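Student: What follows is a predicted protein model with its sequence.
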Amino acid sequence: MRKITLLLTMLALCMPPVLSYAADKKPQKTAASKTKASKKVVAQKKTKTKVAKKNEASGRIISTIRSNSAVAVASPSAGVFKDDAAGLKLASSKAMIVNQDSGEILYAKGTDIASPIASLTKLMTAMVVLDARLDMDEKLHVTREDIDTLKGTGSRMPIGAALTRAEMLQLALMASENRAASALGRHYPGGVESFVAAMNAKALQLGMLHSRFADPTGLNSANVSTAEDLVKMVRAAYQYPEIRHVSTSSSYAVPVSNTRAPLQYVNSNVLVRNSDWVIGLSKTGYINEAGRCLVMQAQVGGQPLIIVLLDSFSKNARVGDAQKIRKWIESSTNHRHAS
């Protein structure tokens, strides 16, 4: 019994340190748990912050894509255009409408997409010819070299025909006569190769950084540009009185050897021939790769506009787009004046 009592006494003496040790360890464990929990909260906050930033960036990207993919309108002086822009359904896959004076973009669709431009090329052809200050009364002969072997298109202009450089320029722009454009390139100092080099040099000079030219006619699908670049080309071409005059003539008769009567040509843009449009410059274009194309400078709704329409599926759709634009601009202008 004495031994048992002694043992219990010894145990009693040992218990406080054990309890004290346990008590000391418990707060330490709680502190560690708090630290661990705190770190977890911080990690969760960082994760949420990263996710928020990622979502914010994604939102910006999506917003940018949405603004550039279909219609992007910048119209500070005519806010009504912005409201109506979504309702302007154009058949042309790429289009741009710009106020010629202010540079204000009223409508833009696929403006940075480079694609074949067909006979719109002939505006560049005309500028290069006029820049060279060649004799416009010099007779140029149409030869077999001017036959279209690339697309196989025909021409009313016979081999051996001799026309002045001015007449060739008239037919190339107004009626989109490919043999006339080809002859202009061949009779350039250094021939077609030098002519094409001059076309590309002119494009760079105008800031048409996404454009390339391969021939003076536009039959080659390697002639490519963007709607944005073509606005620059139209703006530059408008500075040439000769281009404004011949591109907006409704018809032209030219005497050609080996024909009984002068050849009658009409403007390839029906809006020039049969409408009440006020057009200061015009050029149409078509090859399979380019679709139906049209560029114009025109007075619409009291303002000078540069209109670029690319890759429409038919002549009627191309003209229809132009008519829609006119109605849209005029109705928006009338609404603004009324308010």
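Tutor: That came through fine. Remember, predicted model here, so these are calculated numbers, not experimental data.

Student: can we go C-alpha only for contacts and neighbour counts from here?
Tutor: Noted.

Student: Report the spatially nearest residue to residue 282, omitting neighbours in sequence.
Tutor: Excluding its sequence neighbours, the residue lying closest to residue 282 (Cα to Cα, 6 or more residues apart in numbering) is residue 296, at 4.5 Å.

Student: quick one, what contacts that neighbour?
Tutor: Contacts for residue 296 (Cα atoms under 8 Å, 6 or more residues apart in numbering) come out as 234, 279, 280, 281, 282, 283, 305, 306, 307, 308.

Student: so the third one is in which element?
Tutor: Which is residue 280. Using DSSP states H and E, residue 280 falls within strand 278-287.

Student: who are the neighbours of that strand, in terms of helices and strands?
Tutor: When contacts are defined as 3 or more Cα pairs under 8 Å, 6 or more residues apart in numbering; DSSP states H and E, strand 278-287 packs onto helix 241-247, strand 291-300.

Student: in the next helix or strand after the first one, what counts as buried?
Tutor: Just to be clear, that refers to helix 241-247. The C-terminal neighbour of helix 241-247 among helices and strands, as given by DSSP H and E, is strand 251-254. Buried residues in strand 251-254, counting neighbours by 16 or more other Cα atoms under 10 Å, are found at 251, 252.

Student: same check, this time on stretch 189-198
Tutor: 192, 195, 196, 198.

Student: roughly how far apart are the first one and residue 51?
Tutor: What that stands for is residue 192. Distance of residue 192 to residue 51, given as Cα to Cα, to the nearest Å: 59 Å.

Student: for residue 196, same thing?
Tutor: According to Cα to Cα, residue 196 and residue 51 sit 53 Å apart.

Student: Let's verify residue 38: helix, strand, or coil?
Tutor: Following DSSP: H, G, I helix; E, B strand; the rest coil, residue 38 is assigned to helix.

Student: Whichever strand or helix holds residue 48: how far from the chain's middle?
Tutor: Using DSSP H and E, residue 48 falls within helix 2-69. In terms of Cα atoms, centre = their mean, to the nearest Å, the centre of helix 2-69 is set 58 Å apart from its chain centre.

Student: After it, which helix or strand is next? Please name it.
Tutor: helix 79-84.

Student: Contacts for the helix or strand just after that following helix, please.
Tutor: Next helix or strand after helix 79-84 toward the C-terminus (DSSP H and E): strand 94-99. With contacts defined as Cα under 8 Å, 6+ apart, strand 94-99 is touched by 104-111, 113, 227-228, 231, 303-311.

Student: Selection in PyMOL covering whichever of those are buried, please.
Tutor: If you want just the buried ones from the contacts of strand 94-99 in PyMOL, going by 16+ other Cα under 10 Å, the selection is:
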select buried, resi 104+105+106+107+108+109+110+111+227+228+231+303+304+305+306+307+308+309+310+311
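
Student: Take the contacts of strand 94-99 and keep only those in helices.
Tutor: Using DSSP state H, the subset of the contacts of strand 94-99 located in helices is 227, 228, 231.

Student: measure residue 145 to residue 108 for me?
Tutor: Distance from residue 145 to residue 108, by Cα to Cα: 39 Å.

Student: Second structure follows, compare the two:
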Amino acid sequence: MRWRHLWGAFGVAAMVLAGVGGPSRAPAQTANFHPCNAQPALPICQHGYGRRVAAARWGAAPAPLDPDASAQAPLVTRDPAKEIEKLKSAAIFVKDMDTSDVLFARGEDVVRPIASIVKLMTALVVVDAGLPMDELIAIDASDVDVPSELPSRLAVGARLSRADLLHLALTSSENSAAHALGRTYPGGMEAFVEAMNAQAKALGMEDSRFVEPVGLSNENVSSARDLARLIHAASGRTLIRAFTTDARYSIEGRTFRNTNMLVGRPHWEILASKTGTTREAGDCLVMMVRLGGRNLAMVLLDAQGMSGARFGDAVRLRRVLDSRMAAK
């Protein structure tokens, strides 16, 4: 068993409560899939009528919002141990990317599907290829017909710049935009997937494998430890950093909102982020955040429970980390 170094004297208690140790192989739970659970910022989820329509279409009522995910949730705690007990994510990894200190770890080496977190790798490949961002790309039927439970908001024939597609893929996790980016890569989709895996190897992501650029295939897999490397690399690219931290993006008269509820909130300095959700992957969130003068990679995979549980977990972790900083 490899012990994980946690923060300060609180570390031993945290390890006992969080179950830190060797890789956990517990199977993922079945998520209560509903688009308003996965992406509360979707326009359809903002009004009662839209929520009822979504419930009829997907056959599951949206769960209540995790109170720790709400905008009014406090960011302080007097009981860090209790916060750890409430964590709902199967895999959690928090690392100071400047010092390599691991601040929290649970199930960080388990290899699992990662849903739309894949789009971060899609973005890295596109940006690093130096492709012209002003080039117009037409959405075709293959982009719209990806096997998603959420309908595409882009119409076949729509012409958008590569920058617009990248923006939509990262801000609102638009599947058809990510597919179009892979389809139009030099050499086509096969070459794009090869580039994704080559990039993963270059980053030292030994647990990761990519088969498509959208994130809908369960064969796109990684570990929380690997994803800390990915979000750190992504945060170093200006476009990715800007697009993932936009609260919303408007184009052609439509507004696309960020799927990360924490983006744009006061007292959160988010450097880069991405969400992901499928039935098998559960609700996932990766972020680079600036906290207490430290650049932290925060990875939360397969969060279960109420709507926004992954965001609630991020708040709970923030409370724990802040409490340790205040005690120093």
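Tutor: Good, I have the coordinates. This is a predicted model, so every value here is computed, not measured.

Student: Could you list the buried residues of the strand holding residue 280 of structure 1?
Tutor: Residues 279, 280, 281, 282, 283, 284, 285, 286, 287 are the ones in strand 278-287 of structure 1 that count as buried (16+ other Cα under 10 Å).

Student: what residue of structure 2 matches up with the third one?
Tutor: Taking TM-score structural alignment, residue 281 of structure 1 has residue 272 as its aligned residue in structure 2.

Student: isn't that match right next to residue 238, touching?
Tutor: No. Contact criterion Cα atoms under 8 Å: residue 272 of structure 2 and residue 238 do not qualify, at 9.8 Å.

Student: got any residues that touch both of the two?
Tutor: What both residue 272 of structure 2 and residue 238 touch, as defined by Cα under 8 Å, 6+ apart, is an empty set.

Student: How many neighbouring residues does the counterpart of residue 260 of structure 2 in structure 1 have?
Tutor: For residue 260 of structure 2, the aligned position in structure 1 is residue 269, judged by TM-score structural alignment. Neighbour count for residue 269 of structure 1, taken as other Cα atoms under 10 Å: 24.

Student: Name the nearest residue to residue 269 of structure 1, ignoring sequence neighbours.
Tutor: Per Cα to Cα, 6+ apart, closest to residue 269 of structure 1 is residue 284, 6.3 Å.

Student: Distance-wise, check that neighbour relative to residue 290 of structure 1.
Tutor: Distance from residue 284 of structure 1 to residue 290 of structure 1, by Cα to Cα: 11 Å.

Student: again, but for residue 170 of structure 1
Tutor: 23 Å.

Student: Make sure residue 119 of structure 1 is actually in contact with residue 219.
Tutor: Yes. The criterion here is Cα under 8 Å, and residue 119 of structure 1 meets it with residue 219 at 7.0 Å.

Student: ok, which stretches of the stretch 101-250 of structure 1 are helices?
Tutor: In the stretch 101-250 of structure 1, the segments counted as helices under DSSP state H, counting those that start in this stretch are 121-131, 165-174, 178-186, 191-205, 227-237, 241-247.

Student: Quick check: closest non-adjacent residue to the residue nearest in space to the middle of structure 1.
Tutor: Nearest to the geometric centre of structure 1 sits residue 111, at 1.7 Å (Cα atoms, centre = their mean). Nearest residue to residue 111 of structure 1, sequence neighbours excluded (Cα to Cα, 6+ apart): residue 227, at 4.7 Å.

Student: Please apply the same query to residue 137 of structure 1.
Tutor: Residue 137 of structure 1's closest residue in space is residue 164 (Cα to Cα, 6+ apart), at 5.1 Å.

Student: ok, now residue 229 of structure 2?
Tutor: In space, residue 229 of structure 2 is closest to residue 203, 6.7 Å off (Cα to Cα, 6+ apart).

Student: now do residue 144 of structure 1
Tutor: residue 159 (6.4 Å).

Student: residue in structure 2 matching the one you found?
Tutor: Residue 159 of structure 1 maps onto residue 156 in structure 2, by TM-score structural alignment.

Student: from memory its match sits against residue 144, does it?
Tutor: Yes. Counting by Cα under 8 Å, residue 156 of structure 2 does reach residue 144; the two are 6.9 Å apart.

Student: So the two - more neighbours on which side?
Tutor: Ranked by neighbour count (other Cα under 10 Å), residue 156 of structure 2 and residue 144 place residue 144 first, with 20 against 16.

Student: do you know how far the more buried one is from residue 154 of structure 2?
Tutor: Residue 144 of structure 2 is 7 Å from residue 154 of structure 2, by Cα to Cα.

Student: And residue 133 of structure 2, by the same measure?
Tutor: From residue 133 of structure 2 to residue 154 of structure 2 the distance is 18 Å (Cα to Cα).

Student: quick one, which of these two is more surrounded?
Tutor: residue 154 (18 against 14).

Student: Does that one touch residue 176 like I think?
Tutor: Yes. Residue 154 of structure 2 is within contact range of residue 176, at 7.0 Å (criterion: Cα under 8 Å).

Student: what is in contact with these two at once?
Tutor: 139, 144.

Student: Share the number of residues neighbouring the counterpart of residue 173 of structure 2 in structure 1, please.
Tutor: In structure 1, the residue matched to residue 173 of structure 2 (TM-score structural alignment) is residue 176. By the measure other Cα under 10 Å, the count of residues near residue 176 of structure 1 is 28.

Student: show me the contacts for residue 176 of structure 1.
Tutor: 119, 122, 268, 284, 285.

Student: Can you tell me the closest non-neighbouring residue to the third one?
Tutor: Here the nearest residue to residue 268 of structure 1 in space, its sequence neighbours aside, is residue 175; by Cα to Cα, 6+ apart that works out to 5.2 Å.

Student: For that neighbour, give me its contacts.
Tutor: 265, 266, 267, 268.

Student: With residue 194 of structure 1 instead?
Tutor: residue 188.

Student: Return the residue of structure 2 aligned against it.
Tutor: Match for residue 194 of structure 1 (TM-score structural alignment): residue 191.

Student: ok, now how distant is its match from residue 241 of structure 2?
Tutor: 25 Å.

Student: ok, now residue 297 of structure 2?
Tutor: Counting by Cα to Cα - residue 297 of structure 2 and residue 241 of structure 2 are separated by 14 Å.

Student: quick revisit: ok, the residue nearest to residue 144 of structure 1 - contacts?
Tutor: 142, 143, 144.

Student: from what I can see residue 313 of structure 2 touches residue 85, true?
Tutor: No. Residue 313 of structure 2 lies out of contact with residue 85 (Cα under 8 Å); the separation is 10.5 Å.
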